[in-house]
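Below: sequence and its predicted model.
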Amino acid sequence: MQISAAVVHKVDSPFAMTEAELQPPAADEVLVQIAGVGICHTDIAIRDGHLPFPLPGVLGHEGSGTVLAVGSDVTEVAVGDKVAISFNSCGECRECSKQDPAYCHKFMEANFGGVRADGSTTLAAAGNSLGSNYFGQSSFATHAIARERNVVRLPEDFPIELAGPLGCGVQTGAGAVLNSLDVQPNSTIVIAGAGSVGLSAVLAAVVRSATTIIVVEPHRSRRELAADLGATHVVDPADGELSAQIRAIAPSGIDYALDTTAVAAVVEQLAASLGVRGVLGLLGVPADPQASFNVGLFQVPLLGITIRGIVEGDSDPKTFIPYLADLHSKGQFPFDKLITTMPLSEINEATAAQHRGDVVKVVLTP
C-alpha cells in the first residue's frame, strides 16, 4: 500500500516526507494505522550516525494506532484494536524465554538491522528498498508493519494518539524505577536529567512512595515541571558541585541514583552521592561509544554499592504497558503532561524544539 513516511536519506540529513510502498503483513505481523509516534533520543542518534541503521530508511519506534490487518498466524490482536508498539525481540533466546525481552540475545539485529528476520524489507520508495523494521515498526509514517510480539492491545477508551511513548521512553524511565532499581517506599532517589525518561522515573518514584525525589536538570522549565510532577527537590547543576548539593539534602547519601544523561562527570557525581548499599542505574546512551567514567574501587566494596545497566526499564511490554495504562486511567501516572503534539510533516521542527528543551516529548500525528 502507498503511505507517507519521514525518510532519513543519509547521516546528518533532515527527515524528508516521502511517498513509500509498504508491504502487507507477513504471517506473524500486523498493519497499524499510526495515530501518534513519539520522538526519542535514539531516533536522533541514528540520524546523526551515533548508532547503526541502514540508510536511507524510516525511523520511529514509539508508535501507536489502530490495527488494520493481521497476518494468518496472529491471535493476540484483531482488526480494529488499539495498540501501542514497543521494541522487537526474537522470542526464542534464553532471556526472551524468561520474559526478559529487553535483553534479547538478538536485540541489535532485531531492532537496528533494517530488515525482517528473513532479510526482506517492508518499505520501498521509487523502486529502491528502504531501511525498515526499525524497532520492529519504523513508525515515522502514516502506517507501519509490526510483529504480533511487539504490539500491545490497549483499552478502547485510552487516548491512543498519546500511547506511543509507553513503548520506549516512558516505559524505560518508569521501568528503571519500578523494575530495575525496584525503588522501595520511604526511600531516597536522585534522577539526573528531566527529559521524558527522567520525568517518567519521577512519576514512578511517586507511585512507589519515595520520600525524597531529587531531580538534577539545567533547564529551569523542566525543573519546575519535575516539581509539579512530584519531585521533592530540584537541583541546578550550575549551582555548585553536584554531590555536595545532593548531600545537603540527604547527608547520609542516596539510596538510588538514576542517570539518563550518559555524561561521565554527572555519573561520577551521582556515584559520589550514594549511601551505604546504594544503587546506581545507568540507562543513557552516550554520543561516544567509548565513553567511560571513574568510580573509586574502595568506595564500591566499602559501601556495598551496586552499578546497574538498564535497557528498556527491564520491561516486558506485554505486561508493563497495560500496567502503566491502568495507572494512568486511575490518575496515578499522568505521563500525558510530558507530551506536546505536532504534525508528522513538521518532524524537523519538532526534533529541533525537543533538542532545545522547548518541549519534553513530542508526539507526531500523521
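Right, received. Where do you want to start?

Going by C-alpha atoms from here, please, whenever you check contacts or count neighbours.
OK.

Do a quick rundown of the helices in the stretch 201-350 of the chain.
Secondary structure of the stretch 201-350 of the chain by DSSP state H, counting those that start in this stretch: the helices cover 220-229, 242-249, 264-272, 299-303, 317-329, 347-356.

Mean neighbour count, those: which tops it?
Mean neighbour count (mean count of other C-alpha atoms under 10 Å) peaks for helix 264-272 among these, with a mean of 20.

Counting by contacts, list what that helix packs against.
helix 242-249, strand 254-259 (3 or more C-alpha pairs under 8 Å, 6 or more residues apart in numbering; DSSP states H and E).

Mind doing that once more with 10 Å?
In terms of contacts (3 or more C-alpha pairs under 10 Å, 6 or more residues apart in numbering; DSSP states H and E), helix 264-272 is packed against strand 188-192, helix 242-249, strand 254-259, strand 274-282, helix 299-303.

could you give the angle of that helix to strand 274-282?
140 degrees (axes from the mean of the first three to the mean of the last three C-alpha atoms, to 10 degrees).

Put this next to the previous one:
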Amino acid sequence: MARSDRSGGGATIIDVARLAGVSAMTVSRVINGREGVRSETREAVEKAIRELSYTPNVAARSLVTSTELQVGVIYSNPSAAFMSEFLTGIFEEASIRGARLSLLKGEAGKAPGPEALEQFAAAGLSGFILAPPLGESRKILSVLEPLGRPIAAVGAYKISDALCVRIDNHRAAYEMTHHLLDLGHRRLGFILGNPDQAASAERMAGFYAAVREIGGVEVRVAQGDFSYTSGLAAGELLLDAPSPPTAIFASNDDMAAAVVSVAHRRQIDVPGALTVVGFDDTAAAVTLWPTLTTVHQPLRRLAAEALAYVAQEAGPALLRPGAVSDCVLDHSIVYRDSTARISVAEPD
C-alpha cells in the first residue's frame, strides 16, 4: 500500500503528485525548494498544491532532522575527477541534513570483499548509496537487499528494491553524436565504457541510434573501461586505422583526455584535424588543452538526490511518498574547444 504524507486539510503528497502528473518525489523536491525540476513541472506542482489546499505536516517533517541519519556510501571508481564531484554532492547534502556518513571503498572499480561488505552492512546504518559503477553489483545487492533498508543506486538501471538515480544516457549520447554529424564528420570513433555497466551499453546504443539516421557514416569502436589508461590504448587503436576517425566520442572525460594526449604526441591538431568529445563534464574536461566538449551530467545533484531519497525512506513512515524506482535528472551538452567542423575531404 502506498505510504503518504497526510496534511491537516486531508490532501496527501500522493494526491498532489497524481493531480500534477508527476512522482511524489518530484513534489517533495518542489516543496523543499530543490533544484532539478523543470519550470513547467514546478508550476504544475504548485498549482496542484493550491487547488488541493495541501500543507505539508511540518511537525512530522521535523522528526527526520531530530533522528540521527547514518548513511553508508559504497564506491570504487577509476576516475578521481568523477568521484571528487560525486562525493562533494554527498558531503554537501549530508551537511544540510545533519547526516553521518560511513564510506566503504573497493579497488579498481570492483566491489569490496565479502567480509568488508558484511561488516559494513552490520554497522546499523540507516540506508545505503551505491556510487557508479557499483549500483548494479549483485555481490553488493545480495548483502544489502535482505536488510530491508533504503538503497539508492546511482547510474544504475532496473534494480529491484532500490531507487536508480541517473540521467538518460541513451539520449545524451544520441545528442552528442548528432552534434558530431552536424559538424560534417562521417568517420567516427567511439570508445566504450566498462562492459559490466548498463550506462555503457546505453551510451553505445545512443551513439548508434544517431549514426543510423545518417547514410555513409564509417564507425570504428574501441573498448575502454572508463580509466585514463584504457583511453590511451583505445586512442592508439583508433588513430592507427588506415582511415582514422575525424572525430572520436569517448564514453567519459578521462578517456577523452587520454585521446587528446595521444593526438598531441602524434602531432595531430585538436580540433583542426581531430575532434574529441567526452561524457560527464568533470574537472578533467577543463584542465586539458583544448578544453573538452562533453555531456554534462549533474554528478553533485545525482549524489544529493540519492542521499535525499535514503533520508526520506529512513524517516518516519508519514513522510514516505510511496514506492519509486527511477529518478532521471536532466543532462546537457557543454560546447568547448575540442570540436570543429570537418576540415579535410572525406573519401568517396
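Nice, thanks for sending it over. On a predicted model such as this, the values are computed, not experimentally measured, just so you know.

Can you give me the TM-score here?
Scored against TM-score structural alignment, normalised by the length of structure 2, the superposed chains reach a TM-score of 0.37; 203 aligned residues with a C-alpha RMSD of 6.1 Å.

Turn the helices and strands packed on helix 264-272 of structure 1 into JSON lines, including distance to residue 42 of structure 1.
What follows is those, written out as JSON lines (distance: least, C-alpha to C-alpha, whole Å):
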{"stretch": "strand 188-192", "distance to residue 42 of structure 1": "18"}
{"stretch": "helix 242-249", "distance to residue 42 of structure 1": "27"}
{"stretch": "strand 254-259", "distance to residue 42 of structure 1": "16"}
{"stretch": "strand 274-282", "distance to residue 42 of structure 1": "15"}
{"stretch": "helix 299-303", "distance to residue 42 of structure 1": "31"}
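
Tell me which of the ones you listed sits nearest to residue 123 of structure 1.
For those, the distance to residue 123 of structure 1 is smallest for strand 274-282, at 34.2 Å, taking C-alpha to C-alpha.

Could you list the buried residues of the closest one?
By neighbour count on 16 or more other C-alpha atoms under 10 Å, the buried set for strand 274-282 of structure 1 is 274-282.

Tell me which stretches of structure 2 form helices.
With helices called from DSSP state H, structure 2 shows them at 13-20, 24-31, 39-52, 58-66, 80-97, 114-121, 138-144, 169-182, 198-211, 228-239, 253-265, 299-314.

What is the fifth one packed up against?
Counting contacts by 3+ C-alpha pairs under 10 Å, 6+ apart, the secondary-structure elements packed against helix 80-97 of structure 2 are helix 58-66, strand 70-75, strand 100-105, helix 253-265, helix 299-314.

in that helix, what's buried?
Buried, per 16+ other C-alpha under 10 Å, within helix 80-97 of structure 2: 81-83, 85-91, 93-94, 97.

Ok, the fourth one next?
Buried positions in helix 58-66 of structure 2, judged by neighbour count with 16+ other C-alpha under 10 Å: 60-61, 64.

Output those residues as a markdown table; include the columns distance to residue 264 of structure 2.
Shown next, in a markdown table, are the buried residues of helix 58-66 of structure 2 (distance: C-alpha to C-alpha, whole Å):
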| residue | distance to residue 264 of structure 2 |
| --- | --- |
| 60 | 59 |
| 61 | 55 |
| 64 | 53 |
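
Go through the helices of structure 2 and name the closest to residue 103 of structure 2.
helix 114-121 (8.9 Å).

elements contacting that closest one?
strand 70-75, strand 100-105, helix 138-144.

how does it look with 8 Å?
Counting by 3+ C-alpha pairs under 8 Å, 6+ apart, helix 114-121 of structure 2 packs on helix 138-144.

buried set for the helix it packs on?
140-141, 144.

Let me know the closest of these to residue 72 of structure 2.
Among the buried residues of helix 138-144 of structure 2, residue 144 lies closest to residue 72 of structure 2 (C-alpha to C-alpha), at 10.7 Å.

What's the separation between the residue nearest to the closest one when sequence neighbours are not counted and residue 104 of structure 2?
Excluding its sequence neighbours, the residue lying closest to residue 144 of structure 2 (C-alpha to C-alpha, 6 or more residues apart in numbering) is residue 121, at 6.6 Å. Remark: distance between residue 121 of structure 2 and residue 104 of structure 2 (C-alpha to C-alpha, to the nearest Å) = 10 Å.
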